[in-house]
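J.: sequence? don't have it. structure:
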């Protein structure tokens, strides 16, 4: 079984938590090959005047590492 590295990446969106998680994945995909998993660790948001103005998804991205 290959070794796996896990990094934490936060994505943001003005629309939804799901979109924030997708952004985290898309950003990680630009520099990481063979992503094998994504775990949403935490959902948070910024609120102004009683409205959510920014959704945040803190994710853990897993990918194999070469020895």
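T.: That came through, no problem. Note that the structure is a prediction, hence the values are computed from the model and not measured.

J.: use CA for all of it now, contacts and neighbours both
T.: Noted.

J.: what sits against residue 67?
T.: By CA atoms under 8 Å, 6 or more residues apart in numbering, the contact set of residue 67 is residue 3.

J.: what are the ranges of the helices in this structure?
T.: Applying DSSP state H to the chain gives helices spanning 17-29.

J.: Could I get the full set of strands for this structure?
T.: 4-13, 37-48, 51-64 (DSSP state E).

J.: and among the ones you listed, the most buried is which?
T.: Mean neighbours per residue, mean count of other CA atoms under 10 Å, is largest over the strands of the chain for strand 51-64, with a mean of 19.

J.: And that one, what does it pack against?
T.: strand 4-13, helix 17-29, strand 37-48 (3 or more CA pairs under 8 Å, 6 or more residues apart in numbering; DSSP states H and E).

J.: alright, now check it against this:
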């Protein structure tokens, strides 16, 4: 493998359906502006509970993508 550098960012995604949907939505949205996504790692999961409202599933993801120098 050639020498490479990767940047890691954290994003939080939400869904009223599931943690899986929250993660998938986050990755899908991030892929619109970030190129060459490599790894997604779930760091944290929780559920926001508010009486009278649907549960909100939340995931905190670390996403890595190949870092390219600007020229």
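T.: Received the coordinates, thanks. This one's a predicted model, so the numbers in the text were calculated from it and none came from an experiment.

J.: Turn the strands of structure 1 into CSV, including distance to residue 23 of structure 1.
T.: Putting the strands of structure 1 into CSV (distance: least, CA to CA, whole Å) gives the following:
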stretch, distance to residue 23 of structure 1
strand 4-13, 5
strand 37-48, 12
strand 51-64, 9
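
J.: Any idea how many residues pack against the alignment partner in structure 2 of residue 16 of structure 1?
T.: In structure 2, the residue matched to residue 16 of structure 1 (TM-score structural alignment) is residue 18. Using other CA atoms under 10 Å, residue 18 of structure 2 has 16 neighbouring residues.

J.: ok, and the closest non-adjacent residue to residue 18 of structure 2?
T.: Closest residue to residue 18 of structure 2 apart from its sequence neighbours, by CA to CA, 6 or more residues apart in numbering: residue 57 at 5.7 Å.

J.: thought the one you found was touching residue 49?
T.: No. Residue 57 of structure 2 is beyond contact range of residue 49, at 9.1 Å (criterion: CA atoms under 8 Å).

J.: picking that back up, quick one: closest of the helices and strands packed on strand 51-64 of structure 1 to residue 64 of structure 1.
T.: strand 4-13 (4.3 Å; CA to CA).

J.: What's the match for residue 27 of structure 1 in structure 2?
T.: Residue 27 of structure 1 maps onto residue 29 in structure 2, by TM-score structural alignment.

J.: And residue 60 of structure 1, by the same measure?
T.: Match for residue 60 of structure 1 (TM-score structural alignment): residue 62.
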